[in-house]
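Engineer: Predicted coordinates and the sequence they were generated for:
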Amino acid sequence: MSEPVDGLVVGEDGLARPVWASTDPLLRDYYDSEWGMPVQDEQGLFERLSLEAFQSGLSWATILRKRPAFRHAFADFDPETVAGFGDQDVARLLLDAAIIRNRAKILATIGNAQATLRLRAEGGLTELLWSFQPEQTPEPRTPDEVPSRSAESVAAAKELKSRGFSFVGPTTVFALMEAVGIVDTHLLGSHRRGTSGVWADRSI
C-alpha cells in the first residue's frame, strides 16, 4: 500500500481510495460497493436516513458493524412496520445492546417512519430527497475540499423538518446525499469517482 497522495491511498489491488476507506476491510468494501451509489427506493432511503441519524457523534465504522443488528431490530427498516412501533418496542430497543441505545434517536426513527408514510400522498420520500439534487456536484481534489453541507442540504433539511422529520440537520442530510448518490464527493483520482452513473453526462 502506497503513502497517501492528496488524500488517496493506492492499495495492493492498484485502486486509489481515500484514507478513511483504505485500511478497515468493512469500510473498504462499503466504499467500493455501496457508498455513493444511487438509492431511489423508499425503504432504502429510510434505512440510510435512519443510520445517518444514529451515526451522529459516532464513527461510521461503528454503524456499519451494527447494521445487521439495526436491520433486525427495526424490521429491515420497513417504514410501515417501524411507524407502528409503540412503547413496548421502544423498551425492547433500549435493552438491545447490539444497536445504539439512544432514546431520542429511537423515537426519531419511529417518527421519521410515520413522516415517510405521510409523504406518500405527495410523491414520497424518494421524490422529495432527489428533488434537491444540485445542478453540479463537488469536485474535491483533497479531503479538505469535501464540503460538509451545501445550499441544497440546508434546504432539504428545512423541508424535512417541516414534514415532521427529526435528526435531519444540514450536515446529516449532506452525508445522506453523499451516501445515496445525490451528490458525488469521491475525490478526483479515486477509482470510484463517477461510477454512480448519476453524473455520467456531466463533465468533471
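Structural biologist: Alright, I've got the coordinates. Numbering: from 1, shown residues only.

Engineer: C-alpha from now on. contacts and neighbour counts both.
Structural biologist: Fine.

Engineer: My read is that G189 contacts V10, right?
Structural biologist: No - in this structure, G189 is not within contact of V10 by CA atoms under 8 Å, at 10.2 Å.

Engineer: Find the residues that touch each one of those two.
Structural biologist: Shared contacts of G189 and V10, defined by CA atoms under 8 Å, 6 or more residues apart in numbering, comprise A16.

Engineer: So the spatially most central residue of the chain versus L49, what's the distance?
Structural biologist: Nearest to the mean C-alpha position of the chain, by CA atoms, centre = their mean, lies L176 at 3.4 Å. Remark: distance between L176 and L49 (CA to CA, to the nearest Å) = 6 Å.

Engineer: so what sits against both of those two?
Structural biologist: Here L176 and L49 have no joint contacts, going by CA under 8 Å, 6+ apart.

Engineer: need the helices for the protein, in chain order.
Structural biologist: Counting by DSSP state H, one finds helices in the chain at the ranges 25-33, 42-55, 60-73, 79-83, 87-94, 103-119, 124-130, 151-162, 170-179.

Engineer: residues in contact with the last one?
Structural biologist: Spelled out, that is helix 170-179. 34-37, 48-49, 52-53, 56, 148-150, 153-157, 183-185.

Engineer: The same query, at a cut-off of 6 Å, please.
Structural biologist: The contact list for helix 170-179, computed with CA atoms under 6 Å, 6 or more residues apart in numbering, reads W35, G36, S148, R149, S153, V154, A157, V183.

Engineer: wait, what's in contact with the fifth one?
Structural biologist: Under the criterion of CA under 6 Å, 6+ apart, the contact list for S153 reads P170, V173, F174.

Engineer: now these: which count as buried?
Structural biologist: P170, V173, F174 (16 or more other CA atoms under 10 Å).

Engineer: so which of those residues would you say is closest to A91?
Structural biologist: The closest of the buried ones among the contacts of S153 to A91 turns out to be V173 (CA to CA; 27.7 Å).

Engineer: Distance to F85 for the contacts of S153 - can I get that in a markdown table?
Structural biologist: Converted to a markdown table, those look like this (distance: CA to CA, whole Å):
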| residue | distance to F85 |
| --- | --- |
| P170 | 27 |
| V173 | 24 |
| F174 | 28 |
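
Engineer: here's the one I want to compare it with:
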Amino acid sequence: MEQNGVQDYSKLFGTQVHDANTAFEFLMVAVFQPGMSWKVAASKLPVFKRLFANFDYHKIATFDEPEIESIESDAEMIQNDRKIQAVFQNAKAAVNLEPEFKDLADYFWSFKPADSEAIDRTALGTTVAKDMKKRGFTFVGPTTMGLLLTGIGILPRPHRD
C-alpha cells in the first residue's frame, strides 16, 4: 500500500531540508500545484516517487523518450504533459547547477536571508524564480517558490493568529 503523500508532505513541510532529492521532491509539488490545491499535488507524491526514480534528479535528467512516454501514459499520473516535461527540464537544470553549487538543496539554501523573520516571502520568491528561469528551470513562479522556500525550512512558516 502506498503512503499518503499529503501526510508525508505536511510532516516534512517547514523542516530544514538539506537533501537534494527531497528538495527536488518539493520542486515537483511546486511544478504540479498551479491550477490545483497543494493537497492534490502532494497526494501524488507516492506516484511521483515511483515514476521519477525516487526524486533522484540525476537519473531523471537521463530519461529518454520511452521512459517519458511511460510516465505520461501512467493512469495514476497527473495528466499534464507540459508539467511532466517541466520535471525533466528541471532535473537537467538542477544537474547543471553543479559544480557552482554542491546540489539543488545547496542552491536553494544560497538564498537564505540573514534575517528570515523580516523577509518579504513574495519578494524572495520572485528573486528565486527569476534566477531559476535564467538557469533553465520552468514552472517556477514567485508564489510557488516562496512556498517551496518555506517548505524546505529556509523561510519560517507564517504565524497563525
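Structural biologist: Cool, the structure landed. Everything quoted here is computed from the prediction, not taken from an experiment.

Engineer: What does the superposition give as a TM-score?
Structural biologist: For this chain pair, the superposition-based TM-score is 0.86 by TM-score structural alignment, normalised by the length of structure 2; 156 aligned residues with a CA RMSD of 2.2 Å.

Engineer: follow-up on the earlier one: which of the contacts of helix 170-179 of structure 1 lies closest to G111 of structure 1?
Structural biologist: A157 (15.4 Å).

Engineer: list the contacts for the alignment partner in structure 2 of the closest one?
Structural biologist: In structure 2, the residue paired with A157 of structure 1 is A129, using TM-score structural alignment. Taking CA under 6 Å, 6+ apart as the criterion, A129 of structure 2 is in contact with V140, G141, P142.

Engineer: Let's have the contacts of helix 170-179 of structure 1 in TSV, adding distance to P68 of structure 1.
Structural biologist: Output for the contacts of helix 170-179 of structure 1, formatted as TSV (distance: CA to CA, whole Å):
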residue	distance to P68 of structure 1
W35	17
G36	20
S148	27
R149	28
S153	28
V154	30
A157	27
V183	26
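
Engineer: If you go by neighbour count, which of these are buried?
Structural biologist: Using 16+ other CA under 10 Å as the burial test, those include W35, G36, R149, S153, V154, A157, V183 as buried.

Engineer: ok, the second one touching T185?
Structural biologist: No - between G36 of structure 1 and T185 no contact is recorded; they are 8.0 Å apart, counting by CA atoms under 6 Å.

Engineer: Now list whatever residues contact both of these two.
Structural biologist: By CA under 6 Å, 6+ apart, G36 of structure 1 and T185 have no common neighbours.

Engineer: that older thread, now, among the contacts of helix 170-179 of structure 1, which is nearest to L128 of structure 1?
Structural biologist: Taking those together and measuring to L128 of structure 1 by CA to CA, the closest member is A157, at 10.9 Å.

Engineer: What's the separation between that closest one and A113 of structure 1?
Structural biologist: 16 Å.

Engineer: same deal with S59 of structure 1?
Structural biologist: 24 Å.

Engineer: Repeat that for E135 of structure 1.
Structural biologist: From E135 of structure 1 across to A113 of structure 1, the span is 29 Å (CA to CA).

Engineer: the more surrounded of the two?
Structural biologist: The neighbour comparison of E135 of structure 1 against A113 (other CA atoms under 10 Å) goes to A113, with 27 against 8.

Engineer: could you list every residue that touches that one?
Structural biologist: Per CA under 6 Å, 6+ apart, neighbours of A113 of structure 1: P79, A83.

Engineer: Which residue in structure 2 aligns with it?
Structural biologist: Mapped onto structure 2 by TM-score structural alignment, A113 of structure 1 lines up with A91.

Engineer: Then V9 of structure 1?
Structural biologist: Looking across to structure 2 (by TM-score structural alignment), V9 of structure 1 lines up with no residue whatsoever.

Engineer: pretty sure V9 of structure 1 contacts R17?
Structural biologist: Yes - with contact taken as CA under 6 Å, V9 of structure 1 and R17 are classed as touching, separated by 5.3 Å.

Engineer: Can you pick out the residue with more neighbours from those two?
Structural biologist: R17 (25 against 22).

Engineer: What's A179 of structure 1 aligned with over in structure 2?
Structural biologist: Per TM-score structural alignment, A179 of structure 1 is aligned with G151.

Engineer: hmm, I was thinking of I100 of structure 1
Structural biologist: So, by TM-score structural alignment, I100 of structure 1 is matched to I78.

Engineer: Ok, A53 of structure 1 next?
Structural biologist: Match for A53 of structure 1 (TM-score structural alignment): V31.

Engineer: Could you double-check that its match lies in contact with T138?
Structural biologist: No - here V31 of structure 2 does not reach T138: they are 8.1 Å apart, not a contact under CA under 6 Å.

Engineer: picking up where we left off before, which of the contacts of S153 of structure 1 are still contacts in structure 2?
Structural biologist: Conservation of the contacts of S153 of structure 1 in structure 2, assessed by both residues aligned by TM-score structural alignment, their matches' CA atoms under 6 Å: retained contacts are P170, V173, F174.
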